[in-house]
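Enquirer: The following comprises the amino acid sequence and a computationally predicted model.
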Amino acid sequence: MWKCPTCGKEFVRQNENHTCEEIEKTIDAYISAQAEAVWPLLHQVRNTIRTALPEAQERISWRMPTYWSGHNIIHFAAFKKHIGVYPGEEAIVHFADRLTEFKTSKGAIQFPYDKPLPLPLIAEIATWCYKREISK
């Protein structure tokens, strides 16, 4: 066993590649750990989703800010050039015609920092995800 001298995690292989960073436990801590330049954008996304989903709990899941109500509803995260929003594959399909100007993948949308955030669309997607999940 090898133990990282920085974080104390133990690994089978010597000098295993890993991240030593502490996992943030709250959304406030997550935002504070990001580049200061993106704080306002992260707060905008957070406030938009929080307003759209007042019944949902905020938590960290998959190392991302998450809105939860019996299960994960939607996540968001900061990256080098964009904010990622993760509503799931079905939401991407449902909103495909309104997401054409953004990069999407199976369950994610990338909102680049150099374009205004489509906050009403993010709110609509979050609400759709919530309604879809509670109707199951």
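Expert: Received it, and whenever you're ready, just let me know what you need. Treat the numbers as computed from the prediction; the structure is a model and nothing was measured.

Enquirer: only C-alpha atoms for contact and neighbour calcs from this point on.
Expert: Will do.

Enquirer: so who does the residue at minimal distance from the centre of the chain touch?
Expert: Centroid-nearest residue in the chain, with C-alpha atoms, centre = their mean: residue 76, separated by 1.7 Å. Listed by C-alpha atoms under 8 Å, 6 or more residues apart in numbering, the contact partners of residue 76 are 45, 64-66, 83-86.

Enquirer: Pasting the second one now:
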Amino acid sequence: MITTAPKDINSYIAGFPQEVQPVLQQMRRLVQATVPEATETIKYGMPTFDYHGTLVHFAAFVHHIGFYSVPTSHEAFQEDLKGYKVGNGSVQFPLNQPLPTELIAKIVKYRMQENLETVSMTENAC
């Protein structure tokens, strides 16, 4: 597990056991493929994707991948998230199960649209 703050997503992923790294890479590739224009960074010590604001964060834990897409997407995907432990703005995807790639992609697209709508409203208010 990570003992120092990672400087980028590569170093974040490298700080985890070999068996966890492919899941983190899969999450990274999925977000990249869903919103290719998104930029990568580290915020709050977690891999973060930005696209006209924060899009999503993810983080590895002992038994799960935490996926953070802010609470608004929880409401929109309440039915889809029923099989997962959900917190305030987070979803836990167990490491012993395949990532729900279609669901994650839908949530990322939803967040992208939210960010674009926020930018549009801000521009129209000026």
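Expert: The structure has been received and is ready for your questions. Because the structure is predicted, anything quoted here is derived from the model rather than measured.

Enquirer: TM-score, when you put one on top of the other?
Expert: Overlay of the two chains. TM-score (TM-score structural alignment, normalised by the length of structure 2): 0.89; 117 aligned residues with a C-alpha RMSD of 1.3 Å.

Enquirer: Please indicate which of the contacts of residue 76 of structure 1 are buried?
Expert: Buried members of the contacts of residue 76 of structure 1, counted by 16 or more other C-alpha atoms under 10 Å: 45, 64-66, 83-86.

Enquirer: Need the counterpart of residue 117 of structure 2 in structure 1.
Expert: Under the alignment (TM-score structural alignment), residue 117 of structure 2 maps onto residue 135 of structure 1.

Enquirer: Look up how far residue 128 of structure 1 lies from its match.
Expert: Distance of residue 135 of structure 1 to residue 128 of structure 1, given as C-alpha to C-alpha, to the nearest Å: 11 Å.

Enquirer: Mind naming the longest strand for structure 1?
Expert: strand 72-78 (DSSP state E).

Enquirer: That strand vs structure 2, average offset?
Expert: Superposing on structure 2 and averaging over aligned pairs (mean C-alpha distance after the TM-score superposition for structure 1), strand 72-78 of structure 1 comes out at 0.5 Å.

Enquirer: quick one, longest helix in structure 2?
Expert: Longest helix in structure 2, counting residues (DSSP state H): helix 101-125.

Enquirer: Quick check: which helices or strands does that helix pack against?
Expert: In terms of contacts (3 or more C-alpha pairs under 8 Å, 6 or more residues apart in numbering; DSSP states H and E), helix 101-125 of structure 2 is packed against helix 21-34, strand 54-60, helix 70-76.
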